[in-house]
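[1] Structure here, sequence nowhere to be found:
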């Protein structure tokens, strides 16, 4: 019906009623200029008053304004009067700005008043809907049906926790639990469930006693006028000016980039549309969780008498690490965040450790840990969010249970790599294995093929459903064949079976339902279990195909190499057929809609063959992209000639969003302080611009040998890519510093201490070269660098790693020690003790050591100039404090930390050679470096690893050392001594260490330590930055002698 007291054919109203609910829909046609009745529809609309209840105003407005088209060059005359009227009526634009509705223009608009906004609306283009003339149809969904009347319990506000009350309550509750059950006692699954529930309830009681809940009252309707706008502006300006922590700035940038929170749109199931929260939740469960073909599962048998893999008892140190090395995450239904578990550890640590030990021994995952709260998160970049496959269900699990799962995941990952269960090129939730490592290995293989005159082709496949498609029976069968012990199989079976969940969607929580199959997304152990489940994928087909098969979780890539692209496609067809047939037998399918083909060839070859894959449903033809396009895999865009231009353009566009957010937080007058913005620029812009540099960045130039045998530098043709990335970095630096837009780029780099992109990318290459020395020998990058049969082949990876000089830096094995070999929870460091008090305590300890003991003081030193460090040691006899030996050594290309480790080893070796060892019981190694003290007593994983291991081996052999009759055996103990406090032995060792810096060099010199290599890489990086500044600095800066500083003092100015 026409709307208003004076009806107009340009304004029509419809009232929709259902029970007690009513909504008014107004449709407007505003004739454009120079037509019949131009602007009359709009005039009629703004002369009316809207109903008080929910109301929607939509139609063809034929108005141009920057509010809905930010790049509009003109503003229609009627736009401002309409906006004033809309503000008075409380209307809000629900259509996303800059959404084209006719050509490139935005002239069809949708507005809703506050009552309707609170009810829930979602507006988006509907290009598939039949449209009139040349306009795009606009779809608006209204959350019509009422949500669950049951009011949810408001969440706990952790910021209100009173820690003194919590600690008092948790100790009181823990005392009521009694003593933890001994490890020798066998607990049944029912007893473990009861024990788990008791621990959870203990923590919840302490939380309820010490923490407030959020207010249950909803916020009022928001209405704005000019006074409130000014108050809001003043509030946010004050907030930005008072930011003092990096967390504040990252929250502000995240908020600035957030698109907003809207109700889930109606979901489609074929021709059927689901609009209620319950119906949408049921569809998500049906599509994403119950699609696994459970009928294809196999009977379960967890007994494995032929188990070959180790799985020792859980240690207290493992339990401690599982809790304290975890990042903060959203809690599950028990509302216990991980930070609370850390606070509760002093009272409940023994109970948590006992629970984890008994669960691993019994092979049982407690039932309370299998209750999940599912949250539907939209997958970014999807075009159609009405499809349930555009969402990912993330399981919010008990953080206490995730600690146990994290412990198991670390064990599984270490054993799978150490015992070669997984293929070397199967990556995912594994230590020292990143997506960029895999991409770098792939680029190396392609360039190596080119150097041999061959062509390469890549086919990417995606396992459909991934975690949700795992069947428990087949998973147990797979683990059984791999040699896992029975207790582990029982634990995995209990982890995967009898799971329950509820979905939280649009403020509504569905009833609890059973999850028939799959692994929960959000569990720390799910990724490694999935990798073990699909492990046979990497052993299917001929051996020649195995080296070219790469995988990261459920993303599989097959690289084939031959003389022609046509031969490559033939091989890929055969390999894809084998994989699909294996998937059919195992109940897994590959999503061929996501399968992509990419050819790699040099020269001017224009052939671009397709790949036809045979499936049970028929033949699927996979077409490669056009010659100037690229294929995305693991976040990197691979193009035909590995120029990576599309990749850098994509990175620049993504980083520009963060740069815009940084610019919005400050200007030359007010805003966030420059040091905080610098942190944000490095974390949010630089990290994006440099993503994947280890794989794609070739350097600006490279050496090439000409026909005469001479080497010369040639350009890699990356100038345009660097310019593209530098423009974005400049934009971010303009927001970081309080400067004008005309400020020279070199000055921006100097004042922010952030180098140009080229130097940042070069530093990534140097870091990669050093990092390869910290990888295990089975890692694909380590294998490619150390096993290169042809020394004339040059790739990006080999140019960065320099295989000829690879042996000049020490090699560290990150998997040398197992997770269960970790020490008990670390003791509190004595750094807070005043030096005078620490000296007095050490002297008292020294007076009461056994008289037949040796005390060896060791120290490391390094001069201000030069790259050599010195190690010094001095030995004293018992309580008489008589000096019996001393010595020093020069260590080129070592740092002070390495010298401390070497001094401890050399000091111990000197003590073992001294004649008084026959009359000694204990040997005390005293040094003033806390980190070295801990590494000497634990499992070293970093620089000087071999030195620490040799020290521990010598210490273990000391009790067996021959002694004089009547002398008891003793141990080697490491003791921290406060440095530079006048303790005689420490001062003597310090003198010896300084002498060692300038002592003659022993031949052959040891390899450079990792710490020294990292320091050298940083030194080269800043030298290149200084050279850049010397070339680009303006005359006034040169005249003042202003150079490059790592932390410019100007950044600290208010």
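    Right, received. Where do you want to start? No experiment lies behind these values; they were computed from the predicted model shown.
[2] rest of the way, CA atoms for contacts and neighbours
    Noted.
[3] Tell me the helix or strand right after the strand or helix carrying residue 117.
    Secondary structure from DSSP states H and E places residue 117 in helix 114-119. Per DSSP H and E, helix 114-119 leads on to strand 121-125 as the next helix or strand towards the C-terminus.
[4] which strands and helices sit next to the following helix or strand past that following strand?
    Where DSSP H and E defines the elements, the next helix or strand beyond strand 121-125 is strand 138-142. With contacts defined as 3 or more CA pairs under 8 Å, 6 or more residues apart in numbering; DSSP states H and E, the packing partners of strand 138-142 are strand 121-125.
[5] can you tell me which helix in this protein is longest?
    With secondary structure taken from DSSP state H, the chain has its longest helix at helix 338-362.
[6] who does the next helix-or-strand element following it touch, helix- and strand-wise?
    Next helix or strand after helix 338-362 toward the C-terminus (DSSP H and E): strand 371-378. Judged by 3+ CA pairs under 8 Å, 6+ apart, the packing partners of strand 371-378 are strand 391-396, strand 499-505.
[7] In JSON lines: those, plus mean neighbour count and distance to residue 901.
    Formatted as JSON lines, these follow (neighbours: other CA atoms under 10 Å; distance: least, CA to CA, whole Å):
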{"stretch": "strand 391-396", "mean neighbour count": "20", "distance to residue 901": "44"}
{"stretch": "strand 499-505", "mean neighbour count": "20", "distance to residue 901": "50"}
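[8] Show me the one of these that comes nearest residue 877.
    Across those, residue 877 has its closest neighbour in strand 391-396 (59.8 Å, CA to CA).
[9] what's the angle from the following helix or strand past the closest one to strand 391-396?
    Downstream of strand 391-396, the first helix or strand assigned by DSSP H and E is helix 399-418. For helix 399-418 against strand 391-396, the angle by axes from the mean of the first three to the mean of the last three CA atoms, to 10 degrees is 110 degrees.
[10] Please identify the helix or strand for the closest residue to residue 736 other than its chain neighbours.
    What sits nearest to residue 736 in space, not counting adjacent residues and going by CA to CA, 6 or more residues apart in numbering, is residue 677, at 5.1 Å. Using DSSP H and E, residue 677 maps to helix 674-681.
[11] Comparison target, given below:
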């Protein structure tokens, strides 16, 4: 796939080739075929697109077989960030890497826009700057992708390790301040330490993706249009690439930033060589959100966890008369003289069958926020169209001021509509007294950098948990420690007189069913108590027979031995802790 050829030399260069005064020694990067793409044999000729001497192999892969990352510098603009987060075309991406996000410091807490999203887990830097704009990078990781944040002492870098089925991938959102070289040297130094520590701490293959705004220019990255005054700014980036075997994925001379009268390549995607061989796409994303930077989409041929959404039952809208009739008819056919486990299995089979067949299911939650409308989506498309028209004419050497002005007007109209729609929706929401408690919840701002997810746990030997299964095992051992290997005989102890066990009655069971909280969190069968209340008239005899047989025979059905335990992390604690820390987890 992508191969970068670099030859360093100090030699005179003619003005025609590098726009440099004749005879002045400069450091020249001889790229030759600096961005050389090799075509996989499986790619047909008609599926290969050629642009500026670069061939890109496009493959059609199921979404769960690819990892897609999108990066964008939103320039601290709320409408741009809201447009990005409400773009439904991005819902299956694995990561959104945002540079210069719209994030404010309010009452000592970082407030982002939005604060939360149903599709994403927010990750902000572990270090904050003083002032109004506390962070200049962040990540949004798809909620079903397991990610572990790595702390970095910089508000310009956000790093997380994605725990994928076959490997771990370190993804870093990068922002480099564009004033002077010290910021770039400091950032590349931190990235060097980060990559080195990640590789030393992993005993397996280590893949790295650095994506963001590097604010530096170089012939190797930006093409032949780089002026001699700006050439060489990316020296620390080139050194970082050489030290860690990184390669630039974006085709050379791809313009990622547009100023008033100029364009340049300052947004980069750098990956390790092994991961670069698995790239299927690295190009400008077609949708324009209104920033002066272009969004970059990168897709890797990496196996991802296939998304599986279990539809939620709408029990409050269920046809209970029909369900009761179905359960009654099916229970009538079942035998009575069977063991406890068989009684449980056949009862659950009949009830679950009727519930799954007759109960309506909720539609999947919409990706976009409730205030987002189709009119806003259409305005975004209109803005993208005029922006592309103006850009196409400008790059053809036929700049048209009327198209440039139309693109600016479309962007302003789009962003003003976003602000107006959000404000109108919020005012309507607050006008309903029933929403007062929801509004209070939305206004609460947490200090956690990764939401409410359980951080990695420190094990006894000093190592940390690797994934969710490892975390669950560690928490279970802490909550329910194993019995001692040997238990000494306690000998003879005084015995109390046995209390006679009264016969179980149907009324006792009915009282417990009817007094239990109807919508309390269900067990593994996902049936709340409200379901058993509704089915009590047709199932009470079977339920009574089951409980009576269980007490009489001393047998507990398999279904009753399984439970679901949810550890709740106490707020404002993102430190690496042990599962035995009772101050951190509520059992």
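    Good, I have the coordinates. These numbers were taken from a predicted model, which means no experiment stands behind them.
[12] tm score of chain vs chain?
    Once superposed, chain against chain, the TM-score is 0.42 (TM-score structural alignment, normalised by the length of the second structure); 312 aligned residues with a CA RMSD of 5.1 Å.
[13] buried residues in the helix holding residue 117 of the first structure?
    For helix 114-119 of the first structure, the buried set under the neighbour-count rule, 16 or more other CA atoms under 10 Å, comprises 114, 115, 116, 117.
[14] Who are the packing partners of the longest helix of the first structure?
    Partner elements for helix 338-362 of the first structure (3+ CA pairs under 8 Å, 6+ apart): helix 163-177, helix 189-210, helix 316-324, helix 399-418, helix 486-496.
[15] what comes up buried for it?
    For helix 338-362 of the first structure, burial by neighbour count (16+ other CA under 10 Å) applies to 338-342, 344-345, 347-362.
[16] where do the strands sit along the stretch 451-600 of the first structure?
    455-462, 499-505, 508-509, 513-515, 549-552, 555-562, 596-600 (DSSP state E, counting those that start in this stretch).
[17] Determine the set of other helices and strands touching the strand or helix carrying residue 422 of the second structure.
    Here residue 422 of the second structure, judged by DSSP H and E, is contained in helix 401-431. Contact here means 3+ CA pairs under 8 Å, 6+ apart; on that basis helix 401-431 of the second structure packs against helix 78-85, helix 374-395.
[18] now the angle between helix 78-85 and it, please.
    Going by the same axes, to 10 degrees, helix 401-431 of the second structure makes 80 degrees with helix 78-85.
[19] Helix 401-431 of the second structure: which residues count as buried?
    Quick answer for helix 401-431 of the second structure (16+ other CA under 10 Å): 403-404, 406-408, 410-411, 414-415, 417-418, 421-422.
[20] Reformat those into JSON lines and put distance to residue 471 of the second structure next to each item.
    As requested, the buried residues of helix 401-431 of the second structure are arranged in JSON lines below (distance: CA to CA, whole Å):
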{"residue": "403", "distance to residue 471 of the second structure": "56"}
{"residue": "404", "distance to residue 471 of the second structure": "54"}
{"residue": "406", "distance to residue 471 of the second structure": "54"}
{"residue": "407", "distance to residue 471 of the second structure": "51"}
{"residue": "408", "distance to residue 471 of the second structure": "51"}
{"residue": "410", "distance to residue 471 of the second structure": "49"}
{"residue": "411", "distance to residue 471 of the second structure": "46"}
{"residue": "414", "distance to residue 471 of the second structure": "45"}
{"residue": "415", "distance to residue 471 of the second structure": "43"}
{"residue": "417", "distance to residue 471 of the second structure": "45"}
{"residue": "418", "distance to residue 471 of the second structure": "41"}
{"residue": "421", "distance to residue 471 of the second structure": "42"}
{"residue": "422", "distance to residue 471 of the second structure": "39"}
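[21] Farthest pair within the residues you listed?
    Between all members of the buried residues of helix 401-431 of the second structure, the farthest pair (by CA to CA) comes out as 403 and 422, at 28.8 Å.
[22] hang on, the earlier thing: so for residue 571 of the first structure, which of the helices and strands packed on helix 338-362 of the first structure sits nearest?
    Residue 571 of the first structure lies closest to helix 399-418 among those, at 29.2 Å (CA to CA).
[23] could you say what helices and strands the helix or strand that that closest one is followed by packs with?
    On the C-terminal side of helix 399-418 of the first structure, the closest following helix or strand by DSSP H and E is strand 426-427. With contacts taken as 3+ CA pairs under 8 Å, 6+ apart, strand 426-427 of the first structure sits against strand 549-552.
[24] and residue 576 of the first structure, how far is that from residue 618 of the first structure?
    14 Å (CA to CA, to the nearest Å).
[25] what ranges do the helices span in the stretch 201-350 of the second structure?
    Under the criterion DSSP state H, counting those that start in this stretch, the stretch 201-350 of the second structure contains helices at 219-222, 235-244, 273-276, 320-332, 340-358.
[26] picking that back up, make CSV out of the strands of the stretch 451-600 of the first structure and add distance to residue 570 of the first structure.
    Converted to CSV, the strands of the stretch 451-600 of the first structure look like this (distance: least, CA to CA, whole Å):
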stretch, distance to residue 570 of the first structure
strand 455-462, 11
strand 499-505, 44
strand 508-509, 51
strand 513-515, 41
strand 549-552, 16
strand 555-562, 10
strand 596-600, 12
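[27] Which one of those strands lies nearest to residue 984 of the first structure?
    For the strands of the stretch 451-600 of the first structure, distance to residue 984 of the first structure was read as CA to CA. The smallest value, 56.4 Å, belongs to strand 549-552.
[28] so what does that closest one touch, helix or strand wise?
    Short answer (3+ CA pairs under 8 Å, 6+ apart): strand 549-552 of the first structure packs on strand 426-427, helix 435-451, strand 555-562.
[29] Then residue 546 of the second structure would be within a helix, right?
    Yes. Assessed by DSSP: H, G, I helix; E, B strand; the rest coil, residue 546 of the second structure belongs to a helix.
[30] pretty sure it contacts residue 343?
    Yes. Under the contact definition of CA atoms under 8 Å, residue 546 of the second structure touches residue 343, with a separation of 6.5 Å.
[31] gap between residue 638 of the first structure and residue 446 of the first structure?
    11 Å.
[32] Also residue 736 of the first structure?
    40 Å.
[33] So the two - more neighbours on which side?
    Legend: neighbour count by other CA atoms under 10 Å for residue 736 of the first structure and residue 446, higher for residue 736 (29 against 24).
[34] List the contacts of the more buried one.
    Counting by CA atoms under 8 Å, 6 or more residues apart in numbering, residue 736 of the first structure touches 662, 663, 666, 674, 677, 678, 681, 752.
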